[in-house]
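> Please find the sequence and the predicted model below.
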Amino acid sequence: MKDIILKAENISKQYRLGQVGTGTLSHDLNRWWHQVRGKENPYLKIGDTNDRSTKGESDYVWALQDINFEVERGEVLGIIGKNGAGKSTLLKILSRVTAPTTGTIKFGGRVASLLEVGTGFNGEMTGRENIYLNGAILGMTKKEIASKIDEIIDFSGCERYIDTPVKRYSSGMTVRLAFAVAAFLEPEILIIDEVLAVGDAEFQKKAIGKMQDISRSGGRTVLFVSHNMAAVQSLCTRGIVLENGRIVFDGVIEEAINRYMLLDETDESYPKTFDKDSSVFGNSIVRLNSVDIISTLKENFFTIKEKLNIRIDFSTFKDIENFNLAINFKSFTDDVIIFSQITPVKFSEKGGYVSELVIPENFLNSKMYTIDLHFVCNNTSLLTINNVVNFEMVDFRDGINYYGVWAGYVRPNLKFDFDRKLNN
């Protein structure tokens, strides 16, 4: 039996654009008239999809539509998506900051949330006083809070300023203290928005380690929203991808991140070919014409057992001495997996060129990759293009997609020689 601690059923949230409130008096009267007759709110049938890039036709927009998911006790769930996808709206509903337009949420424990810098803190009160205030909001006694207060202060790193009003804290200090309060006062469900990005690298590392500890050893549940895919991957076991207010994927975190990375891909034949506007991907010295990933399959992925040919077509408009082309293969967390470059050309006449790089079979792991290109002259950059093309490697075994997870980004077939050692 699953131990479900949070269940969201048919959650939708509608907003009216441009004004505060539900709309005009006539709209409110219309809602009331339908309600007293036992009929559905008429404005639930109208409204545009949550797409921030389009103008839309209605004054109403659905920030979220038909959201359904369950979270097990002790699970760490990552909620990812582009800006405006509905992530923060969902967390505000889960934190009871705002109510859903339709749907219900069932909780199996106390909820603590970090949604914005300073949320839940009184700026006129000291850090110490705010710790007691937040603990009381979470339903803890003064004695329970006092038993944890030294750990909270030590973890936050704000001991010197703990008796200073919070309004004098920097945003980073405020987040440090707020996270320490939420983590150490032991809520069953901890909800964290992008606020950790405000903290420095040292604190982010501590915070992620603490969230891992409380989920694994404490059995507490964490809902985590971030655009830092490295943090999401290291912390979460499962991911939900939101797009235009709807869940488009719910599953293993690595597959969720791969799906998130593909949200901007509009070409369904997908990223085997690059062909961009030369005015953007070039200058008066060099221009990238195209990038092709050539393989034996005609699919939107490549298998780990096939050789890939990366074909780069470019033009130079001036004679260039000591010309060089470098290519980075990166992970979705921006880690460089492979760095390669063509042998520097002592003198290159202007004109069109094609460079080809071969990635051997059984080398890249079954993950998502992206490519950066660097055109260089005498160690000076002429043109850099990041994320030129994305591609995915897939592990096929006997014609079946294998969903097991292997560590690392490269998995070459290394030959191991060993001899049996005979005991005398």
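Here it is on my side, so go on. Every value quoted in this text rests on a predicted model; they were computed, and no experiment measured them. Numbers count the residues shown, from 1 in each chain.
> rest of the way, CA atoms for contacts and neighbours
Will do.
> Check what contacts stretch 11-22 and list those residues.
Taking contacts as C-alpha atoms under 8 Å, 6 or more residues apart in numbering, the residues outside stretch 11-22 that touch it are 23, 28, 44, 47, 59-68, 100-105.
> 10 Å - rerun?
Contact with stretch 11-22 is made by 23, 28, 31, 43-44, 46-50, 58-69, 86, 89-90, 93, 98-105, 245-246, as judged by C-alpha atoms under 10 Å, 6 or more residues apart in numbering.
> Just the buried positions in it, please.
Of all the residues in stretch 11-22, those buried under the rule 16 or more other C-alpha atoms under 10 Å are 11-15.
> In TSV, list those along with distance to Tyr169 and secondary structure.
Below are the buried residues of stretch 11-22 laid out as TSV (distance: C-alpha to C-alpha, whole Å; DSSP: H, G, I helix; E, B strand; the rest coil):
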residue	distance to Tyr169	secondary structure
Ile11	36	strand
Ser12	36	strand
Lys13	34	strand
Gln14	35	strand
Tyr15	33	strand
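> rewinding a little: quick check on the contacts of stretch 11-22: which are buried?
Buried among those (16+ other C-alpha under 10 Å): 31, 47-50, 60-68, 86, 89-90, 93, 99-101, 103-105, 245-246.
> Quick check: strands, which of the residues you listed are part of them?
Using DSSP state E, the subset of those located in strands is 48-49, 60-68, 103-105, 246.
> Report how many residues lie close to the closest residue to Leu177 other than its chain neighbours.
Excluding its sequence neighbours, the residue lying closest to Leu177 (C-alpha to C-alpha, 6 or more residues apart in numbering) is Ser156, at 5.0 Å. Using other C-alpha atoms under 10 Å, Ser156 has 21 neighbouring residues.
> Against that first model, consider the following:
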Amino acid sequence: MSQQTILKVENISKQYRLGNVGTGTLSHDLNRWWHQIRGKENPYAKVGAVNDRSATATQDYVWAIKNINFEVKKGEVLGIIGKNGAGKSTLLKILSRVTSPTTGSIKTKGRIASLLEVGTGFHPELTGKENIYLNGAILGMNKAEINSKIDEIIEFSGCQMYIDTPVKRYSSGMRVRLAFAVAAFLEPDILVIDEVLAVGDAEFQKKAIGKMQDISKGDGRTVIFVSHNMAAVRNLCTKGIVLEHGTSVFEGNQNDAVDFYLEKDFSDHNSIIKSYINAKRTGKAKVIIEKALVYSENENSIIKTGHPIYFKYHIIKSSNIKNKDITLDFRIDDNEHNKLLWLSTGLKKRNQQVCSNNNFIIFEIPKCPLNVGQYIVTTQIRYQGVVQDWVIDAFSFKVEDGIFFNKVGEVSTKQSKLLVDFNLKF
């Protein structure tokens, strides 16, 4: 391992047995042992399904991560991104030594502190202050070192009033604040952070990102950061890794990694028909969206800035459910999940005669106000006020360059109302 490299991961893999706790049955354990004493390879290392959560299980074993290789130098901030279930948290648990890899090795220099889940490592019956000393001791700090940092930790966490209260009485946000402050101020050489900062409020997230930048740039320490916030990855990280189905599919500059992930994750943006098959849904499911169509002047035309844009949602419902009792909302985000637009059938006064019982609802924006780029849509259907079908990041679409202005420097009256004005058809 070179002088500057502080963490090196070589061929890390982690295998789990589906449907069981532990590595498997007694017969499998004996078989592994018999192969081991004869100097042969683990027979179950040759089998195992790919970590694709949407696929049907066909084998007893699955590789949560497979053959991961990378190295991080001192002072770098590594962003690990990927879909839910891609293996990010499993990788961080191995790096934090919460679990051991099935194969491969990890070489590190220095002390590792991890913030993997809300309240990880906190004893619920101990006070906030007592947990600071407990976590410091786990990290190898002595009492004098902790005493020198404890005032900064408490002040940064914003939990001064409750610092002598048992942690079990803290909210999830307070636990994250305190846990992050402990991990950051007790000066580990490598700080490992999972997607826990999403629990905190906007003010604390800003403070935490600023602190992580100070840790890497000012103190020259290393940060490994998992997040679904692409803007945070771009701003904070110096390099990125993209995981897909438990394997690394890209490693390089953080901006290139984010662009690769967004392009791959939403590869259907050029298609007019947006399928909802395999979409992760929540709700009562009395009414669901079967598919969506996004198009311009006709169903074969691409979407351009300043041109009409239509969102046609095909819904599945029983005949006794009337459209007048259905509310369909959808939100448009940019490719870094910044919220841009929200439209809802509830924003329009609907005449009973207009609300037919067709199995589709069409939104029309007369002139598309979106810039060139990719956009992500989240949809929600409510029936009589109860959520029936809520799909986050249901599909994406692409907007290409077009004419937004009637004349140079002039915007029409109709265009100025675009953010709130749209037409509906049932």
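Arrived safely. These numbers were taken from a predicted model, which means no experiment stands behind them.
> about what we covered before: out of the buried residues of stretch 11-22 of structure 1, who's nearest Arg73 of structure 1?
Nearest to Arg73 of structure 1 among those, counting by C-alpha to C-alpha, is Ile11 at 20.5 Å.
> ok, that closest one to Ile5 of structure 1 distance?
Distance, Ile11 of structure 1 to Ile5 of structure 1, using C-alpha to C-alpha, to the nearest Å: 17 Å.
> pull the longest strand from structure 2.
Assignment by DSSP E gives strand 386-400 as the longest strand of structure 2.
> which bit of structure 1 covers whichever helix or strand comes after that strand?
Once strand 386-400 of structure 2 ends, the next helix or strand along the chain (criterion: DSSP states H and E) is helix 413-416. Using TM-score structural alignment, helix 413-416 of structure 2 lines up with nothing in structure 1.
> excluding its backbone neighbours, what's nearest the spatially most central residue of structure 1?
By C-alpha atoms, centre = their mean, structure 1 has its centre lying nearest to His227, at 3.8 Å. For His227 of structure 1, ignoring the flanking residues on the chain, the nearest one in space by C-alpha to C-alpha, 6+ apart is Ile80 at 6.9 Å.
> In three-state terms, how would that neighbour be classified?
With DSSP: H, G, I helix; E, B strand; the rest coil as the basis, Ile80 of structure 1 sits in strand.
> Structure 2: which residue goes with that one?
By TM-score structural alignment, Ile80 of structure 1 lines up with Ile81.
> Surely that match touches Ala231?
No. With contact defined as C-alpha atoms under 10 Å, Ile81 of structure 2 does not count as touching Ala231 (11.9 Å).
> shared neighbours of those two, anything?
Both Ile81 of structure 2 and Ala231 are contacted by Val258, under the criterion C-alpha under 10 Å, 6+ apart.
> So for these two, which sits in the more crowded spot?
When Ile81 of structure 2 and Ala231 are compared for neighbours, Ile81 comes out ahead with 27 against 15, by other C-alpha under 10 Å.
> ok, that one - contacts?
With contact set as C-alpha under 10 Å, 6+ apart, Ile81 of structure 2 has these partners: 87-88, 225-230, 233, 240-244, 248, 250, 254, 257-258, 261.
> Would you mind naming the helix or strand containing Ala144 of structure 2?
Short version, using DSSP H and E: Ala144 of structure 2 is in helix 143-157.
> List the buried residues in that helix.
Within helix 143-157 of structure 2, the residues scored as buried using 16+ other C-alpha under 10 Å are 146, 150, 153-154, 156-157.
> same question, stretch 313-328 of structure 1
Here stretch 313-328 of structure 1 shows 313-316, 320, 323-328 as buried, counting by 16+ other C-alpha under 10 Å.
> And the helices in the stretch 201-350 of structure 2?
All helices of the stretch 201-350 of structure 2, identified by DSSP state H, counting those that start in this stretch, fall at 202-213, 230-236, 254-265.
> The stretch 1-150 of structure 2 too?
26-37, 88-95, 128-138, 143-157.
> Against structure 1, what's the mean shift for the last one, could you check?
Right, the one you point to is helix 143-157 of structure 2. Superposing on structure 1 and averaging over aligned pairs (mean C-alpha distance after the TM-score superposition for structure 1), helix 143-157 of structure 2 comes out at 0.9 Å.
> Tell me the helix or strand right after the helix holding Ala144 of structure 2.
helix 172-185.
> now the angle between helix 128-138 and that following helix, please.
On the basis of axes from the mean of the first three to the mean of the last three C-alpha atoms, to 10 degrees, helix 172-185 of structure 2 is oriented at 40 degrees to helix 128-138.
> so how far is helix 172-185 of structure 2 off the chain centroid?
20 Å (C-alpha atoms, centre = their mean, to the nearest Å).
> repeat for stretch 93-113 of structure 1
22 Å.
> go on, stretch 61-73 of structure 2?
19 Å.
> show me what contacts Ala8 of structure 1?
Contacts of Ala8 of structure 1 were listed using C-alpha under 10 Å, 6+ apart, and they are 66-71, 94, 103-107.
> Quick check: the gap between it and Ile93 of structure 1.
Distance from Ala8 of structure 1 to Ile93 of structure 1, by C-alpha to C-alpha: 10 Å.
> For Ile37 of structure 2, the count of nearby residues, please.
Residues near Ile37 of structure 2, counting by other C-alpha under 10 Å: 8.
> Alignment lookup: it to structure 1.
Ile37 of structure 2 maps onto Val36 in structure 1, by TM-score structural alignment.
> From Ala99 of structure 1, how far out is that match?
21 Å.
> Surely the residue nearest to the centre of structure 1 is in contact with Val241?
No. Using C-alpha under 10 Å, His227 of structure 1 makes no contact with Val241, being 11.6 Å away.
> what's the overlap in contacts for those two?
If you check His227 of structure 1 and Val241 against C-alpha under 10 Å, 6+ apart, the residues they both contact are 79-82.
> Turn the residues you listed into CSV, columns for distance to Leu288 of structure 1.
Listed next are those as CSV, based on distance: C-alpha to C-alpha, whole Å:
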residue, distance to Leu288 of structure 1
Ile79, 36
Ile80, 32
Gly81, 30
Lys82, 28
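> Out of the residues you listed, which is nearest to Gly127 of structure 1?
Using C-alpha to C-alpha, Ile79 comes nearest to Gly127 of structure 1 of the shared contacts of His227 and Val241 of structure 1, at 29.8 Å.
> that older thread, now the longest strand of structure 2: buried residues?
Buried residues in strand 386-400 of structure 2 (16+ other C-alpha under 10 Å): 387-399.
> just stretch 163-179 of structure 2 next, same as before
163, 165-168, 170, 173-179.
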